[in-house]
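> Provided below for reference: sequence and predicted model.
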Amino acid sequence: MLVQSLLLIACLGYRVLSIPTKPPDTHRRRSFKVENIRRNNDIQGPTALRQAYRKYGISPIDLGVEFPDFEPIVVKNAIAKKNVSEPEAAGAVTAASVQEDAAFVSPVTIGGQKIMMNFDTGSADFWVMNPNVAGIDLAGREVFNVSNSTTFQKMDETTFRISYGDRSFAWGYVGTDTVDIGGAIVSNQAIGIATTVSSSFLEDNYYNGLAGFAFSTASTMRPQQQKNFLENLAKDLDEPVLTASLKPKAVGEYEFGFVDPDKYRGKLVNITIDPSNGFWQIASLHYQIGDGALIKRDNAAPAIADTGTTLMLLDDEVVRAYYAQVPNAAHLLAVGGYIYPCNQTLPDLSVGFGDSHLAYLPGEVLGYSQVGTNRTTGVPVCFGGVQSNQGSKLQVLGDVFIKAFYVVFDLRGPSIAIATPR
């Protein structure tokens, strides 16, 4: 049996590695906390899937089947509250979910201006919206205004340009400014100042920029790629790490420079990553559904840990096998992904974490949200948190995966580690 606790990491015949940690009282903590978010009962599953496909340039091959009895739920936008509850500890900030865990946003101070941003280990650039973005509606937004910063410096002839497979994009010029995340400060952080973005970014009004934590080799800034915030900050930290302790539909935490043993149980499983493509990338060769057979796939796509993607995108073979175990589940054309009756119990799923380990996720964390209703039966229909990567060269371990663990992104090695959260 794999199950020894709610969430656990299993070892496939090899020893479990533990990441070195220091006692809490020897380290000046650097963490950050997100301001409170008022979440409507929004249904964001199909939107989250489209965003993930857009980010990785995935063009769906399997469009799904027709379901005439399906009645979708209307989606509304989330609104951020203005009140902020900051922790007493120096450098502490929370990370709260918005739109049913469609994103986790955090306040970042740039040149003295607080901006709500999405922390993204799946991209490398730090970029923000500003009042001069073409077509922007400033209502409800707190964008970065370069003219209100006394420390902003434009970088001559330097630009950034992010584009995706469906032609969505963000581009603009680059400058430097002082960035403060919960007391962790970089004085000359390279920042992309967006001047033109596609409608998809204009619609995401619950955050106003992206803080990329993938490796600088994936930066789109030109003519010279620029380091991300963690890479610039690393020399000032006791440990060059970013940890993620995200909570489902609640307030979680990111933290710089400290692996906190009070936030996890047991041992951390530490896997050396392959950063050659700029991602926090690992092998994911195995999977197991419930108590079924352990399946190894030599042709499995590598997996990346991505805090900026909501869902888990796994190889189609794995996803098809998973939903084959769920009565009346189907890949539905109307939403572009797998749905199932909300009254069904999802099976557990274990996925490869490196060559030698399995990460176990109980079925109750793998549902995402209600997406509609069956008109005939009246049964609510739910959108799965595990979806197909549609034959992509990558599997993506998004927030559905990450919020189930305590996760350490470590520049030493570099490596990534996970453990059972407290």
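Perfect, I can see it now. Treat the numbers as computed from the prediction; the structure is a model and nothing was measured. Numbering: from 1, shown residues only.
> switch to C-alpha atoms for all contacts and neighbour counts from now on
Noted.
> residue 46 against residue 338, yeah?
No: in this structure, residue 46 is not within contact of residue 338 by Cα atoms under 8 Å, at 9.6 Å.
> ok, now which ones touch the residue nearest the centre of the chain?
Nearest to the mean C-alpha position of the chain, by Cα atoms, centre = their mean, lies residue 307 at 1.8 Å. The contact partners of residue 307, by Cα atoms under 8 Å, 6 or more residues apart in numbering, come to 119-122, 398-399, 402.
> next one: residue 383
Residue 383 touches 45-46, 337-340, 367-371, counting by Cα under 8 Å, 6+ apart.
> swap the cut-off to 10 Å and go again
43-46, 329, 331-332, 335-342, 366-372 (Cα atoms under 10 Å, 6 or more residues apart in numbering).
> try this one side by side with the last:
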Amino acid sequence: MLFSRVYYGLTVLIASVSATPTIRRHVSSISPRTPPTPLPAADFSTAITASVPRTKAKRFLIQALRESQAAQAGSNFTTVVGGSDFDEEYLTNVTFGEQDFLLIVDTGSSDTWAPQIGFSCFDLSNNSVPQSQCAFGTSGFDINASSTFVTLPDTNFNIEYGDGEFLTGTVGFDTVTVGGMVVPNQELGIVTNAAWEGDGFDTGLMGLASPNLTSVFEGTDPGADEFPQTQIPYNPVFYSAVQQGVVSNPFFSVALDRGSFAAENSPDLDQNLGFIAFGGIAPVNITDTAITVPVQGYNAATFLPENASSVTYFYYTVDVESMSFTGNEKVFGTTNNIILDTGTTLDYVPTEVADAFAAAFDPPAMKDDDDGIYVVVCSATVPEFTVNIGGTTFTVDPADNLLPLGVTDDEGNDLCATGTFDGGPAEEGNIFILGDTFLHNVVVTFNIETDEVTLTQRAPYTNGGGGVGVQRRSPSSLRRRRL
């Protein structure tokens, strides 16, 4: 198929999960260290908001972003973020030239893109369908209405995601503004062909991972694209900001709040779901529990993690020493690297960990083999899950391990899925992800200059109760990843 030839980024990883992948774990030779205290306030920060769209998710964008709370951390580039798709995705407001869009915030990919006005929409089988079926939040980016847009000739944008969505188009440069941070001449994907299962709110995505995952290729024929042979890597938005001296420090920070059950039953944006901060730490309450660990590098030729003198960075991948939970007598050591990814709703952990954790619910969560999820009554008592990274233990609030499914059992009890899923056996070659279930409980600060991440345990918080939601569709539609 024309649009299925380019698989990289987490597309590669997630495709591999279902096919018994071969990525091996290599413990980093760089020792974990205690981060400086306190981390500096951000230069810029922006809001994360969320939405809970109607079933068909065919709504126009609602401009309901919360005002920036930069005052909490001085003169920052900080903005509030939130979620859409039943709080499954986190969004923030991003401006291309003079045009505003809500974009998905994703640390598991690198490209920033939006559809061009007049784009063609396809279903996941590559059949042409009406534009409305792609369910973007706006009609798209009008490049002719931007006084600062410049086309990059003889190139194409081409990406396919792990859930089957694909996008192709052209490439250009424009001024990108997010949370008060202005990045001139930023390279962007301008989508002209899209297979996208939107929510009626997002109009694209802002990727924050390595330049090595970017999706621009030589020539104008997507069918001729080969990764990495014809790839033309470029600086994602934050890398450009650092290179241009827009921020004081070469790191950005993400704090994702869990959504509430009440918000998940509302058709409006869920507006108060955390921050993304550029140049410093996100302005939320934190504890003294913190550790700085290296990002795992990969062998670019084999796509396997390794500790050689020369490695390539793709994802924000860290070594996890162990996992456990309340009442458990066994500490589960992991044998694989784990990716920190805001674009994944759930945590995907080794099978023996997921099975034991589900059994520790009261009453126990039962595995639905058809859909690959653990189902439990929403009134269940949930153990506190823990993750040890760099010798420091981080806790996951029980509220984050109950995800409402919007269905009831024969006795009328509301049913939930656990937020910690089976990612496959803990054997050489498997891949795991710490997604939003874990990330609701920490602030993660990504240093792109030193290739390190600092994890800081958040102080307990509440925003109405309940864990982050997922789409109230059939359980099989729970997304492993957006990207």
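Great, that's in hand. The shown structure was predicted, so the numbers you read here are calculated from the model rather than taken from an experiment.
> returning to what we had before: please flag which of the contacts of residue 383 of the first structure sit within strands.
331-332, 337-341, 367-372 (DSSP state E).
> counterpart of residue 373 of the second structure over in the first structure?
Alignment note (TM-score structural alignment): residue 373 of the second structure maps to residue 337 of the first structure.
> against residue 152 of the second structure, how distant is the counterpart of the residue nearest to the centre of the first structure in the second structure?
Matched to the second structure by TM-score structural alignment, residue 307 of the first structure sits across from residue 342. Distance of residue 342 of the second structure to residue 152 of the second structure, computed by Cα to Cα, to the nearest Å: 29 Å.
> would you agree residue 445 of the second structure is in contact with residue 275?
No: between residue 445 of the second structure and residue 275 there is no contact, the gap being 11.8 Å when judged by Cα atoms under 10 Å.
> who has more neighbours, the two?
Taking neighbours as other Cα atoms under 10 Å, residue 445 of the second structure and residue 275 compare with residue 275 leading, 32 against 25.
> pull the contacting residues for the more buried one.
Per Cα under 10 Å, 6+ apart, neighbours of residue 275 of the second structure: 45-49, 68-70, 78-82, 90, 92, 179, 253-257, 281-284, 443.
> give me that answer again for 8 Å
Contacts for residue 275 of the second structure (Cα under 8 Å, 6+ apart) come out as 45-48, 78-81, 254-256, 282-283.
> assign a three-state SS to it, would you?
Counting by DSSP: H, G, I helix; E, B strand; the rest coil, the backbone at residue 275 of the second structure sits in strand.
> trace it over to the first structure, please.
In the first structure, residue 275 of the second structure lands on residue 253 (TM-score structural alignment).
> helices of the second structure, start to end?
Ranges of helices in the second structure, per DSSP state H, are 10-17, 237-243, 261-264, 351-359, 436-439.
> and the last one, which stretch of the first structure?
Right, the one you point to is helix 436-439 of the second structure. Residues 399-402 of the first structure are where helix 436-439 of the second structure lands, counting by TM-score structural alignment.
> mean distance between the matching stretch and the second structure after superposition?
Taken over the aligned residues, the distance from stretch 399-402 of the first structure to the second structure averages 1.2 Å (mean Cα distance after the TM-score superposition for the first structure).
> and that stretch, how far from the chain's centre?
7 Å (Cα atoms, centre = their mean, to the nearest Å).
> now stretch 356-376 of the first structure
For stretch 356-376 of the first structure, the distance to the chain centre is 17 Å (Cα atoms, centre = their mean).
> may I see the buried residues of that stretch?
Residues of stretch 356-376 of the first structure classed as buried: 356-362, 365-374 (neighbour count, 16 or more other Cα atoms under 10 Å).
> and residue 448 of the second structure, how far from residue 287 of the second structure?
24 Å.
> these two: which is more packed in?
Taking other Cα under 10 Å, residue 448 of the second structure and residue 287 do not tie; residue 448 has more neighbours (21 against 11).
> fine, thanks again, bye for now.
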